[in-house]
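Undergrad: Build the 3D model from these lines:
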Amino acid sequence: MSQQQEIFQTEASEFEALINNVSELADENVRQRWPSTLQSLSEVLNNELNRANVKDPELADKLTIALGHYFGGRDIYIPTGTKLKSALRNIAIWREYNGRNIEQLASHYKLTERQITEILREQRQAEVKRRQRELF
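TA: Alright, predicted model coming up:
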């Protein structure tokens, strides 16, 4: 157990050192040597932070370094725009459902009643799974 804590402590201290030195690691000349995925991620985060009027010039680089540190080398799936929009739409449908408005939801979201029913079934299963632990 103490060995595991030491590993996490070392990892945390390495990460803290990276974040504390972000100004050295992320200046324009150094950032150009980052892997292209991290460069792109930093640029996207920077643009979104600017749109949100967040005035911290190093925040995008800190977030990029954090994501690289924790997710680097892992095979993760990030949904594409269409998949993400569908997932968010389905959550909205679940939240708007009152037990009697399938027809209205179908009309509003330009889907069939059968599609709405299927979405509600999937969302209900996800809700049950989230609230209840599996027995086995």
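
Undergrad: Every contact and neighbour count from this point should use C-alpha atoms.
TA: Noted.

Undergrad: who touches the most centrally placed residue in the chain in this structure?
TA: Geometric centre of the chain, nearest residue: Ile78, 7.6 Å, by C-alpha atoms, centre = their mean. For Ile78, no contacting residues are found, by C-alpha atoms under 8 Å, 6 or more residues apart in numbering.

Undergrad: compare with the first, here's sequence two:
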Amino acid sequence: MSTRTDKEDNLELFGYGEVNLDEVAKIVDDEESRWPEAMRQLYSMFRDELEKAGADQRLSISLLNRICREFGGVQLYLPRGRQLESEIQNLLIWHEFTGNNVEQLSRKYDKSMQHIYRVIAKMRHREVKKRQPDLF
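TA: Sure thing, here's the model as predicted:
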């Protein structure tokens, strides 16, 4: 079993054997560097989330590098994520639904009972579609 060094990991991430990710992180944090504010914010968010997950925070540089390569130079609109939040809430409702707890779900999620019924119908339709292909 071979052990990998940080230098080998750095080589894979950036293609340069002498790059030290800790030094790159210091450059990002340096107020005098000319990094765009959006890049600083993304780097900071990645670093914070990786720390929360107990992962190596140096991966934030790799993630930032990937986003820059994929989307660099492109004007990009990111929605606020309300649709994602709604879909996650729908999944929670679906997983908590027992068949006779619509009123409790309505109170818990501060939604009307009609809304809960619509969510259940939508999620049931997805489940059926996932398990049973269309005939035509």
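
Undergrad: For the two chains, what TM-score is obtained?
TA: Scored against TM-score structural alignment, normalised by the length of the first structure, the superposed chains reach a TM-score of 0.61; 120 aligned residues with a C-alpha RMSD of 3.6 Å.

Undergrad: mind checking how far the residue nearest to the centre of the first structure is from Glu6 of the first structure?
TA: Distance, Ile78 of the first structure to Glu6 of the first structure, using C-alpha to C-alpha, to the nearest Å: 31 Å.

Undergrad: now Leu38 of the first structure
TA: For Leu38 of the first structure, the distance to Glu6 of the first structure (C-alpha to C-alpha) stands at 28 Å.

Undergrad: Comparing the two, which shows the higher neighbour count?
TA: Using other C-alpha atoms under 10 Å as the criterion, Leu38 of the first structure and Glu6 rank with Leu38 on top: 19 against 11.

Undergrad: Find me whatever residue is spatially closest to that one, sequence neighbours aside.
TA: Spatial nearest neighbour of Leu38 of the first structure, chain neighbours left out: Thr64 (6.5 Å); criterion: C-alpha to C-alpha, 6 or more residues apart in numbering.

Undergrad: who's in contact with stretch 90-106 of the first structure?
TA: 111-113, 115-117, 119-120, 123.

Undergrad: which ones are touching the closest residue to Arg58 of the second structure other than its chain neighbours?
TA: Nearest non-adjacent residue to Arg58 of the second structure, counting by C-alpha to C-alpha, 6+ apart: Leu21, 6.2 Å away. Neighbour list for Leu21 of the second structure: 10, 58, 61 [criterion: C-alpha under 8 Å, 6+ apart].

Undergrad: After the helix or strand where Ile93 of the first structure lies, heading C-terminal, what element do we hit next?
TA: Secondary structure from DSSP states H and E places Ile93 of the first structure in helix 81-96. Using DSSP H and E, the helix or strand that follows helix 81-96 of the first structure towards the C-terminus is helix 102-109.

Undergrad: got a list of contacts for whatever helix or strand comes next after that next one?
TA: Using DSSP H and E, the helix or strand that directly follows helix 102-109 of the first structure along the chain is helix 113-131. Counting by C-alpha under 8 Å, 6+ apart, helix 113-131 of the first structure makes contact with 90-91, 93-94, 102-103, 105-106, all of which sit outside it.
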